[in-house]
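In: Sequence plus predicted model, see below.
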Amino acid sequence: MNAERAENTARTVARAVERRDATDAEAKALASSLRIRILRLCLDEALSNREIAEATDLNPATSLHHVRMLADTGFLEAQEARRGRRGAREIPYLATGKSWYIDVGDVTNPMIEAFTAEFTAAPYEERTMGRMAAMLTEDEVEEFRSRIAELFEEFESRRSRSATRQWGLFIAMHPSSRHEADEPGVE
């Protein structure tokens, strides 16, 4: 188990080192909750523009605008053309995973909006949610973040297995807005 954890940590560190700042075009592409949702839809299954439009309740022309922006910036990759349900030629798109390796700056609102749309669309009985406040030292904050990153990496590496179902996961961590004067023992 320790060897596996060390391997996961090494993989996390390697990915952190590989991260680079996004170009303006890449940052703009990921500044939309809709485009973030499209990437999730195309993560494990190549979808045509028509299928993406249906899944996001968009008209195909609007969907195509977003798909093209993601493809032009390398977040989506066109796959081999196929025949659609009525025999029309369709080009399916698959997410490249590129967004894992770049830093796009603060995309907090689009990420939260994308998560909220996906979460509320899921059947209520299949949703899991929790919230907590934790009292942590600076070292514990770093340990917590590291362990979350390791857990993400571990489960991300399992994506290619058969008989699996994709589940969305959103984790956010922030310092509480309590004032120092409100802390116990501080007057």
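Out: Structure received.
In: switch to C-alpha atoms for all contacts and neighbour counts from now on
Out: OK.
In: what sits against V107?
Out: 30-31 (Cα atoms under 8 Å, 6 or more residues apart in numbering).
In: distance of it from R35?
Out: Computed with Cα to Cα, to the nearest Å, the distance linking V107 and R35 is 12 Å.
In: repeat for R50
Out: 15 Å.
In: out of these two, which sits in the more crowded spot?
Out: For R50 and R35, the more surrounded residue by other Cα atoms under 10 Å is R35, and the numbers stand at 21 against 18.
In: give me every residue that touches the more buried one.
Out: Contact analysis of R35 by Cα under 8 Å, 6+ apart lists 29, 66-67, 70.
In: quick one: which of the residues you listed is nearest S177?
Out: Of all the contacts of R35, S177 sits closest to A29, with 31.2 Å by Cα to Cα.
In: alright, now check it against this:
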Amino acid sequence: MGEQAQQAAFEPRPATDAEARALASGVRLRILRICLDEALTNREIAEVLGRHPASVLHHVRTLVDTGYLQALEPRRGRRGAREIPYRTTGKSWYTRTQTQGSSLLQAFLDEVAQVPPERQGMTRLGLRLPPQEMDEFRERLFTLLQEFHDRPRDPSAEPWSLFVALHPDTSLRRPPA
């Protein structure tokens, strides 16, 4: 089944306990990103992460068991060894979990640490909108993200990542009511 067909099969829904645990790891979130455009073996994933293949295999198995990663047909690797390539299924985009925040942040920090500062585009924005406008902002932002998520992926294009966090600003004093 192609990536677009797989993604169409997923409906946004809350994560099961096992799915929430699978997504509660920055390493596993990075594995999903690493295998988004290219099927990679456990050894190849470990090389990208700079980790030992045995420790990565536990994460890979957890992602396969929960349907976030798909094992493809085995192939011959270096020195003729049988290796299984893995590919992201797209399911994580449709799974909602409350325990994923720190994992998302850790994956982002690990990934952006490898990007030269001149290639990083970051900004912060403080908002002070009435509830109706805040709801509109959230809806329009999610609609924009969904629109670009649903576009066909161009394998020849440079890969980019986006991290969005929206939270109440605790650094400002609130005016008296």
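Out: Yep, it's here. Just so it is clear, the model here is predicted, and its values are computed rather than measured.
In: Show me where the first structure has its helices.
Out: Secondary structure of the first structure (DSSP state H): helices at 2-18, 24-29, 33-41, 49-56, 60-72, 108-121, 138-156.
In: from these, which stretch is densest packed?
Out: helix 33-41 (a mean of 21; mean count of other Cα atoms under 10 Å).
In: Just give me the mean distance for that one relative to the second structure.
Out: Its aligned residues in the second structure lie a mean 0.6 Å from helix 33-41 of the first structure after superposition (mean Cα distance after the TM-score superposition for the first structure).
In: Identify the farthest-apart pair in the contacts of R35 of the first structure.
Out: That would be A29 and V67, which, of the contacts of R35 of the first structure, are the farthest apart (Cα to Cα) at 9.8 Å.
In: Could you report the neighbour count for R79 of the second structure?
Out: 6.
In: Give the aligned equivalent of E147 of the second structure in the first structure.
Out: Superposed on the first structure with TM-score structural alignment, E147 of the second structure falls opposite E154.
In: how about its match, what does it touch?
Out: So E154 of the first structure contacts N8 (Cα under 8 Å, 6+ apart).
In: where's the equivalent of A81 of the second structure over in the first structure relative to A172 of the first structure, distance?
Out: Correspondence of A81 of the second structure to the first structure, assessed by TM-score structural alignment: A88. Between A88 of the first structure and A172 of the first structure the distance is 42 Å, computed by Cα to Cα.
In: same question, A16 of the first structure
Out: Counting by Cα to Cα, the gap from A16 of the first structure to A172 of the first structure is 18 Å.
In: what's the answer for T73 of the first structure, then?
Out: 26 Å.
In: Reformat the contacts of R35 of the first structure into CSV and put distance to S160 of the first structure next to each item.
Out: Below are these laid out as CSV (distance: Cα to Cα, whole Å):
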residue, distance to S160 of the first structure
A29, 26
H66, 26
V67, 23
L70, 22
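In: preserved in the second structure, out of those?
Out: Retained in the second structure by both residues aligned by TM-score structural alignment, their matches' Cα atoms under 8 Å are the following of the contacts of R35 of the first structure: 29, 66-67, 70.
In: Go through those and name the one nearest T23 of the first structure.
Out: So of those, ranked by how close each gets to T23 of the first structure (Cα to Cα), first place is A29, at 9.8 Å.
In: For the aligned partner of that closest one in the second structure, list the residues it contacts.
Out: Counting by TM-score structural alignment, A29 of the first structure lines up with A22 in the second structure. By Cα under 8 Å, 6+ apart, A22 of the second structure lies in contact with 28, 62-63, 66.
In: about what we covered before: the match of A81 of the second structure - how many residues pack around it?
Out: 10.
In: cool, Y93 of the first structure as well?
Out: 28.
In: Surely it touches D44?
Out: No. Applying Cα atoms under 8 Å, one finds Y93 of the first structure not in contact with D44, separated by 10.3 Å.
In: residue in the second structure matching D103 of the first structure?
Out: Using TM-score structural alignment, D103 of the first structure sits opposite R96 in the second structure.
In: roughly how far apart are its match and T16 of the second structure?
Out: 9 Å.
In: next one: G80 of the second structure
Out: Going from G80 of the second structure to T16 of the second structure by Cα to Cα gives 39 Å.
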